[in-house]
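> A structural model of the following input is requested.
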Amino acid sequence: MTTLRVFSGGAPKEVFLALTPSFEKQTGHKVDYVFAVMSALKDKLAAGEKPDVLIMPTNILDGYQKDGVALAQHRAVLGMVSISAVVKAGRQKPDLSSPDAVKAAMLQARAIAFASPGATPSGTHMGKLVEQLGIAEQMKGRIIHRPALEGGVQLVASGEAEIGFYPKSEVIADGLDIAGPLPAPIQLSTIYGAAVTIASAAPEAGAAFIAFMTNAKNRSVWTKGGFDPPPA
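The predicted structure follows:
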């Protein structure tokens, strides 16, 4: 029996928690996950930690493959996830039909929440978006930087933040209603992938993990978890 150490961003967490028991039963392998924001995972790798599998946006995996950290063999695309706005369950959903509508919704909110810029792709995007919409000054003191993994969705569910902006896969939770995706002109769609690391002591088990998670029979679990199919 092999215990696989998997470093993953938060976006696919619920999907993995749903699928892992079947993988473990079928293969006899165990999976030890480290779910964290991208900046924290990068720090762990830089410090010399050696996971068996990386689950990250494909552009980040490209860099690790180029740097000799991730193998090209067995790499796979898991799916695409976009940013959605969420509100406390039962509250009126904001208009998200256009960039101007999103701007108005932000300005009307007592507080909004998203991940810290630099910590996650969605947080970086949202930080830039506030600047792009020209409302950085007006929103000072009204933005709570908290990754979904670290309590961001709870801020929305409790009403402390009126709107949260997170990857759809991270906000499928009790106490929340998904208001909808950001409109196309200001949307960020992130393609997640998987790779076995060069330092893995169990590359074959890592490859089996990736093959299981990308098996077509599990596609519905990814869809339910907020991921769209990989681009053709």
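> make it CA atoms for all contacts and neighbour counts henceforth
OK.
> which of the residues in the one helix or strand Glu204 maps to are buried?
Take DSSP states H and E as the rule and Glu204 turns out to sit in helix 203-213. Along helix 203-213, these residues count as buried under the neighbour rule (16 or more other C-alpha atoms under 10 Å): Pro203, Ala205, Gly206, Ala207, Phe209, Ile210, Phe212, Met213.
> Sequence B follows; please return its structure for comparison with A:
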Amino acid sequence: MGDSAKAVLDIACSNGLKGVVVTLTQALQSKFGELAINYGSTKQLAESVTPGTNVVIMSDVGIDGLIAAGTLASPRLDIARSRIGLAVRKGEPHPDISTLPAFIATLRNAKSISRSRQGISGLHLAGEIVRLGLADELGPKIKAYDGYAAQACAQGETDIAIQQISELAPVPGLDIVGPLPDEVQKITIFSAGLGARSAHRETAVAFVEFLKSKQAEPTLRANGLEPA
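Prediction:
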């Protein structure tokens, strides 16, 4: 693998693919050696990565912005598609979210709702609630969290959690009800980019190609993602 024997890959990975990377850690380390991984939202990572970061995994929009800024090298490498979903604490009744009116009723009936503070799903939900004219009614019961906001729901702090399905799937103690209705859905492409001054470019490319491979596909799907 060229430089893989000596490489310690410095990786910045969105929470949207954290479940996938954590599940595949053993396989990834056996192929690529030591990994130094920093997880966070696309916004958080975009503020911290440097041209020396070997691999950056975040939304396609985020990758495009870092390529335009010269932090990452072209091209963008698309990995997976993600939808936003709703979850409840394990064992709780599943509310109806099959239509937009049913979804709105579910939000109104919930005593509390958790969302991500800076993640794509949380920012999208906040915008949709404003667009639907529900901000005054629902705002007081929506709680924003860093990282896996769904953990609050699993621990009984909120009635429902709304986040990327790939961020709901790794959280124990949750039942995923399903994706949001199309009218309020947002599909995110998670992509990778290589640091413009990566010292281990060959290994970094191979790392991303592994995440895009047939070998990794079952893990992507188990985490609520579809190959891009």
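> Would you map the strands across the first structure?
Counting by DSSP state E, one finds strands in the first structure at the ranges 3-8, 30-35, 53-57, 76-88, 112-114, 143-145, 163-167, 176-181, 189-196.
> closest one to Thr20 of the first structure among these?
Nearest to Thr20 of the first structure, of all the strands of the first structure, is strand 30-35, at 7.4 Å by C-alpha to C-alpha.
> Read off where the closest one ends up in the second structure.
Structural correspondence for strand 30-35 of the first structure: residues 34-39 of the second structure, per TM-score structural alignment.
> Pull out the buried residues from the matching stretch.
Of the residues in stretch 34-39 of the second structure, those buried by neighbour count under the rule 16+ other C-alpha under 10 Å are Glu34, Asn38, Tyr39.
> ditto for stretch 123-139 of the second structure
Taking 16+ other C-alpha under 10 Å as the basis for neighbour counts, the residues of stretch 123-139 of the second structure that come out buried are His124, Leu125, Ala126, Glu128, Ile129, Leu138.
> Need the counterpart of Arg5 of the first structure in the second structure.
Aligned counterpart of Arg5 of the first structure in the second structure: Asp10 (TM-score structural alignment).
> Could you double-check that its match sits in contact with Thr50?
No: using C-alpha atoms under 8 Å, Asp10 of the second structure is not in contact with Thr50; the gap is 10.4 Å.
> okay, the two: which has more neighbours?
Asp10 (22 against 19; other C-alpha atoms under 10 Å).
> Quick check: that one vs Ser41 of the second structure, distance?
Here the criterion is C-alpha to C-alpha, to the nearest Å. By it, Asp10 of the second structure lies 17 Å from Ser41 of the second structure.
> and the longest helix along the first structure, which residues are buried?
Ordering each helix of the first structure by length in residues (DSSP state H) puts helix 13-27 first. Of the residues in helix 13-27 of the first structure, Lys13, Glu14, Val15, Phe16, Thr20, Phe23, Glu24 count as buried by neighbour count, 16+ other C-alpha under 10 Å.
> What lies in contact with that helix?
With C-alpha atoms under 8 Å, 6 or more residues apart in numbering as the contact definition, helix 13-27 of the first structure has outside contacts at 29-31, 35, 169-170, 209, 212-213, 218, 221-222, 225.
> rerun that using 10 Å as the cut-off
Counting by C-alpha atoms under 10 Å, 6 or more residues apart in numbering, the neighbours of helix 13-27 of the first structure from elsewhere in the structure are 1-3, 8, 28-31, 33-36, 149, 169-173, 205, 208-209, 212-213, 218, 220-227.
> Where in the first structure does stretch 64-73 of the second structure align, residue-wise?
Residues 62-71 of the first structure are where stretch 64-73 of the second structure aligns, with TM-score structural alignment as the criterion.
> Just name the most buried of the strands of the first structure.
Across those, averaging neighbours per residue (mean count of other C-alpha atoms under 10 Å) puts strand 163-167 on top, at a mean of 29.
> Mean per-residue distance, that one versus the second structure.
Here strand 163-167 of the first structure, set against the second structure after superposition, deviates by a mean of 0.5 Å using mean C-alpha distance after the TM-score superposition for the first structure.
> Now do that strand and strand 189-196, the angle between them.
Our comparison of strand 163-167 of the first structure with strand 189-196, counting by axes from the mean of the first three to the mean of the last three C-alpha atoms, to 10 degrees, yields an angle of 40 degrees.
> What angle do strand 76-88 and strand 163-167 of the first structure make with each other?
Using the same axes, to 10 degrees, strand 163-167 of the first structure lies at 170 degrees relative to strand 76-88.
> what's strand 163-167 of the first structure packed up against?
Other helices and strands packing on strand 163-167 of the first structure, by 3 or more C-alpha pairs under 10 Å, 6 or more residues apart in numbering; DSSP states H and E, are strand 76-88, helix 99-108, strand 112-114, helix 121-132, strand 143-145, helix 152-158, strand 176-181.
> do you know which of those lies nearest Asp67 of the first structure?
Comparing those by C-alpha to C-alpha, strand 76-88 comes nearest, at 18.0 Å.
> mean per-residue distance, the closest one to the second structure?
Relative to the matching residues in the second structure, strand 76-88 of the first structure has an average distance of 0.7 Å after the fit, by mean C-alpha distance after the TM-score superposition for the first structure.
> Quick one: neighbours of whatever residue of the second structure lines up with Gly225 of the first structure, just the number.
When the structures are aligned by TM-score structural alignment, the residue of the second structure matched to Gly225 of the first structure is Asn223. When neighbours are defined as other C-alpha under 10 Å, Asn223 of the second structure has 23 of them.
> residue contacts, Asn223 of the second structure?
Residues near Asn223 of the second structure by C-alpha under 10 Å, 6+ apart: 16-20, 23, 82, 164-170, 217.
> Reformat the strands of the first structure into JSON lines and put distance to Thr120 of the first structure next to each item.
Conversion of the strands of the first structure to JSON lines gives the following (distance: least, C-alpha to C-alpha, whole Å):
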{"stretch": "strand 3-8", "distance to Thr120 of the first structure": "12"}
{"stretch": "strand 30-35", "distance to Thr120 of the first structure": "12"}
{"stretch": "strand 53-57", "distance to Thr120 of the first structure": "10"}
{"stretch": "strand 76-88", "distance to Thr120 of the first structure": "12"}
{"stretch": "strand 112-114", "distance to Thr120 of the first structure": "10"}
{"stretch": "strand 143-145", "distance to Thr120 of the first structure": "11"}
{"stretch": "strand 163-167", "distance to Thr120 of the first structure": "10"}
{"stretch": "strand 176-181", "distance to Thr120 of the first structure": "18"}
{"stretch": "strand 189-196", "distance to Thr120 of the first structure": "11"}
